[in-house]
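Trainee: what follows is a predicted protein model with its sequence.
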Amino acid sequence: MSMVYLIGLVCIVMIAGLAGTLTVGWSQANRSENAGYGSGTGKKWTRLGLLYALCVVVALSVFFALWNR
C-alpha cells in the first residue's frame, strides 16, 4: 500500500474525530447532565480547534509532499 493512501486515511480519521468531538460537545444530553458545562469553555474549544487544524495542516503537508515526490 502506498504511503499516500495511508496519509489520506489519517486525514479522513482526523476529520471524523473532529466531527465526533464537536457532536458530543454540542449535544443536548451533554449540556443537560452538567449545568455549568457552557461556562468557561471558549478557551478549551479554541485550543481544541487549533490543535485539530494544526494536525490537519501537518498531515496534508506530508500528504502533498509525498504525492509530489
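Mentor: Great, that's in hand. None of these values were measured; they are calculated from a predicted model. Numbers count the residues shown, from 1 in each chain.
Trainee: contacts, neighbours, all on C-alpha from now
Mentor: Will do.
Trainee: mind checking the SS state of the residue positioned nearest the centre of the chain?
Mentor: Centroid-nearest residue in the chain: residue 18, 3.2 Å away (criterion: C-alpha atoms, centre = their mean). Assigned by DSSP: H, G, I helix; E, B strand; the rest coil, the conformation of residue 18 is helix.
Trainee: included below, for side-by-side comparison, is a second structure:
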Amino acid sequence: MSDQLRQHLHELQTAHRDLDLAIDALFAKPAPDQLRIARLKRQKLRVKDEIADLEDQLTPDIIA
C-alpha cells in the first residue's frame, strides 16, 4: 500500500509542476485568459491539498 501511495504522490507532484508551468505559459501570452488561469490555479490548489493528505498518510505519527 505504501508503494502505491508513494507512486500516487509522485504523480501528483508531477501534475502540480505541470500546472505551474501551464499557468506561467498563459501569463506569458500578450492577452492571458484569466478564466483559464483561475481554473488552473484552483486545480493546482486541489492537487496541493491531495499531496498534503498523502504526505500525512505516509508520515508516521510521533508521540511526544
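Mentor: Happy to help now that I have it. This structure is a prediction, so every number in the text was calculated from the model and none was measured.
Trainee: TM-score for these two?
Mentor: Once superposed, the chains reach a TM-score of 0.62 (TM-score structural alignment, normalised by the length of the second structure), with 58 aligned residues with a C-alpha RMSD of 2.7 Å.
Trainee: what does residue 19 of the second structure align to in the first structure?
Mentor: In the first structure, residue 19 of the second structure lines up with residue 21, judged by TM-score structural alignment.
Trainee: please, which helix or strand holds that match?
Mentor: Under the criterion DSSP states H and E, the helix or strand holding residue 21 of the first structure is helix 3-25.
Trainee: report the contact partners of the counterpart of residue 58 of the second structure in the first structure.
Mentor: Mapped onto the first structure by TM-score structural alignment, residue 58 of the second structure lines up with residue 63. Residue 63 of the first structure is in contact with 4, 7-8, counting by C-alpha atoms under 8 Å, 6 or more residues apart in numbering.
Trainee: name the element residue 63 of the first structure belongs to?
Mentor: helix 42-67.
Trainee: what residues sit buried inside that helix?
Mentor: Across helix 42-67 of the first structure, burial judged by 16 or more other C-alpha atoms under 10 Å covers 52, 55-56, 59-60, 63.
Trainee: alright, I will stop here.
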